[in-house]
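Engineer: Fold the stuff below for me.
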Amino acid sequence: MVGYHPAGRDTALYTAVQDVKAGHWMQMRQVLARTGTWREWTARTQVLGVAAARRNVVELWLREEPQSVAARVMYARVTTERALDAHRSRQPAKDPRRVQQLDELADRARQACRRADGLSPGDPVAPICLLALAETDTAGRFPEHRVAPPPPDVLLPHGPWGLLEAAHRREGFSREAWHRMLRVLQVGPGSVYLSRRAVAMDFARWSASKAPLGSPLLLLPLYAHVEEYRARRDRGDVMLSLWWINESIASAIAKAFEDWFGRCNPAAASSADLNYLAHALTAGGFLKETAAVFHAIGDYATPAPWQYVTHDPDQWREEFEATRSACLRRFKPPPLVGRCP
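Structural biologist: Purely as a prediction, here's the structure:
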């Protein structure tokens, strides 16, 4: 039975998320105390931050343990999620009082991030959250959101490049940091010559060109292509049937399969990344390769991208299962061999 949970295969994180939803914080505290790498720390705090954003669980934790660094980091997470959620759900905000309220939420999150950063200066979460908050700066209040790109990549737009670099110094090629940057560029002002999606696509391709073998950033162009596909479908583009077999897109799909999936441990990979790759391989006609990815996914399907490519987003599970069944009827998946840590 296909199901979805943001924790994916991380059973300890699953327990903590369920505890947070019940209004408790002890399991969150325990799972974070047992987290051993920045990569895992970033991923787990992100999932927990989303789960806790509409509850006062982190505030209760801080009340009990005001000196806890982990609780301060989680407070930065939840205040960031609250600011982003308010900004996205109420755009465009034309009422000056509402604009002020949104700015105050974002400023509160920035203060929480800076306090967490002061307590744990090597932690990548604070700069990642500050990078994410650039999305809310629609008036251009903060100079750090309008920094020139690193030379010689002058064709990329100005943006929060310093915050991306700060996150990169702490967690090299951080998956979340690059995805946050992609989102900022997708919703940003773009330029006179390029649409926001074109700017985001250039960034995704640039990122994939810099990423090492086995890095999930090699899939970033696939995320950008899905967004472009959605926009074209909404406009009624009649040529969408040919979208995924375009030569440049097919090349990006093949590179993602060979240089990421072929070199990583699928059991430790992001469920979203596996699902995006499975969709792209199927749409691009790489059915034999798709079988191995579907085997790695198991029943850990994710709503995106399946909800974006079906006529009824609520039927995304049916879309996933139909695509998987059609593929596995024709091809038996090979044994999985992961080579990245």
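Engineer: contacts and neighbour counts: CA atoms only from here.
Structural biologist: Fine.
Engineer: can you give me the end-to-end distance of stretch 236-247?
Structural biologist: From its first residue to its last, stretch 236-247 covers 22 Å (C-alpha to C-alpha, to the nearest Å).
Engineer: Show residues contacting it.
Structural biologist: For stretch 236-247, the surrounding residues in contact (C-alpha atoms under 8 Å, 6 or more residues apart in numbering) are 229, 232-233, 250, 280, 283-285.
Engineer: another one to check against the first:
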Amino acid sequence: MLRRRPSPLIRPELDDHILHRTLLELRPAQQLHGLGAGRSSPLWEPVAELLRATGRDWDRRAHRVSVLAQGLPAVVSERWAADRPDDGDALVLRAFVRSARAPAEGDSAVRQAEQTCLRAAAASPEDPTPWLALLSLMHACAVPVRDAVPVWTQAVERAPWHRAAYHLLLRYLSPRGHGAVPDMMDFAWQAAFRAPHGSPIALLPVAARVELVAHRQDQTGLAALGEGGHWNEPRAVQEIDTALSRWFHTAAAPHAEAVIDLNVLAFALIRAHRPAEAGLVFQRMGRHMTRHPWALLPEPERTFRYWRDQLTGRRRK
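Structural biologist: You can find the predicted model right below:
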């Protein structure tokens, strides 16, 4: 008898179930009460509780703030900041919201967003998260890399080996951003080999190679088909081996965006024709799929599901 396998689970909150519940809690209020009208408590209260509970886990804080900024109406952060003008959590959420919207709204909005980021940083001097909001704003506004590096430095001085900070700068250095291939690859390699054992930064060269493939695909307009020569070069083999030995096979605790890194690693192993190792990665990430990097291939969800089912014994019976 045929058994329907679970479809891939694609959501910005990844496997953060607490964040998922918070978003679900707020969505009915938005639909039924006009963004919280008639609630006995402020609409932003669940968000405040979530970020307060996150504490100084800077890695998870960056992930949660970023997803909340994307998933909630801007009025939530504005009301929270208006009700609690000195609250560092309220200010950093507003910084992310304004940084995401400002580039499309013109120079005045960009300047205002920049000031919001700096105010959030001043309110929480130990927090790297406002500097990530500012770095994202600079990337969206095509500020030269040399001017962005000091902002990145502010973040990593507060949280060494902060995954989101390294991936933001990698995106900046990408030829699809504002950099060039040699700079991107050199940054990724140096970071990976200096990072502590168990750090997800070990995967950075693999993420950079995905960026390289995406860049060349953008140039040619062709899907990433064929033998996947990018992944069989000796240096690519070393990059994957480093990610496996220095991160995947360690006893490091899962980080907030581990699902993203697992998808990148599974993709690379499939393209490098290493199915046995890819199967171990698929087992760990389960149903959780991210659109990047699978969107580089035709029918990404079908491709993800095919390899997941083939390599984890989940074929229909």
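Engineer: Got a TM-score for the two of them?
Structural biologist: Here the TM-score for the pair of chains, by TM-score structural alignment, normalised by the length of structure 2, is 0.83; 289 aligned residues with a C-alpha RMSD of 2.3 Å.
Engineer: Could you turn the buried ones of the contacts of stretch 236-247 of structure 1 into a PyMOL selection?
Structural biologist: Command for PyMOL that selects the buried part of the contacts of stretch 236-247 of structure 1, burial taken from 16 or more other C-alpha atoms under 10 Å:
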select buried, resi 229+250+280+283+284
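Engineer: Which residue ranges of the stretch 1-150 of structure 2 form helices?
Structural biologist: In the stretch 1-150 of structure 2, the helices defined using DSSP state H, counting those that start in this stretch lie at 17-32, 45-54, 58-71, 74-83, 88-101, 107-123, 129-140, 145-158.
Engineer: so the second one aligns onto which residues of structure 1?
Structural biologist: The alignment of helix 45-54 of structure 2 onto structure 1 (TM-score structural alignment) covers residues 26-35.
Engineer: how distant is the matching stretch from the center of its chain?
Structural biologist: Here stretch 26-35 of structure 1 is found 22 Å from its chain centre; the criterion is C-alpha atoms, centre = their mean, to the nearest Å.
Engineer: got the buried residues for it?
Structural biologist: 27-29, 31-32.
Engineer: Just give me the closest of the residues you listed to W316 of structure 1.
Structural biologist: Checking the buried residues of stretch 26-35 of structure 1 against W316 of structure 1 by C-alpha to C-alpha gives M28 as the nearest, at 30.0 Å.
Engineer: Leaving out chain neighbours, which residue sits closest to that closest one?
Structural biologist: Spatial nearest neighbour of M28 of structure 1, excluding adjacent residues (C-alpha to C-alpha, 6 or more residues apart in numbering): A16 at 4.8 Å.
Engineer: Trace the one you found over to structure 2, please.
Structural biologist: Counting by TM-score structural alignment, A16 of structure 1 lines up with T22 in structure 2.
Engineer: mind listing what that match touches?
Structural biologist: Contacts of T22 of structure 2 (C-alpha under 8 Å, 6+ apart): 46-47, 50.
Engineer: Could you do E289 of structure 1 as well?
Structural biologist: For E289 of structure 1, the contact set (C-alpha under 8 Å, 6+ apart) comprises 257, 281.
Engineer: Which position in structure 2 pairs with it?
Structural biologist: Aligned by TM-score structural alignment, E289 of structure 1 pairs with E277 of structure 2.
Engineer: how near is its match to L311 of structure 2?
Structural biologist: Distance, E277 of structure 2 to L311 of structure 2, by C-alpha to C-alpha: 9 Å.
Engineer: swap in L26 of structure 2?
Structural biologist: L26 of structure 2 sits 38 Å away from L311 of structure 2, going by C-alpha to C-alpha.
Engineer: G36 of structure 1: neighbouring residues, count only.
Structural biologist: Residues near G36 of structure 1, counting by other C-alpha atoms under 10 Å, number 9.
Engineer: Which residue ranges of the stretch 151-300 of structure 1 form strands?
Structural biologist: For the stretch 151-300 of structure 1, no strands are identified by DSSP state E, counting those that start in this stretch.
Engineer: what about the helices in it?
Structural biologist: 161-170, 175-187, 196-210, 220-234, 247-259, 271-284, 287-297.
Engineer: Relative to D103 of structure 1, which of those is closest?
Structural biologist: Closest among the helices of the stretch 151-300 of structure 1, once you apply C-alpha to C-alpha, is helix 175-187, at 16.6 Å.
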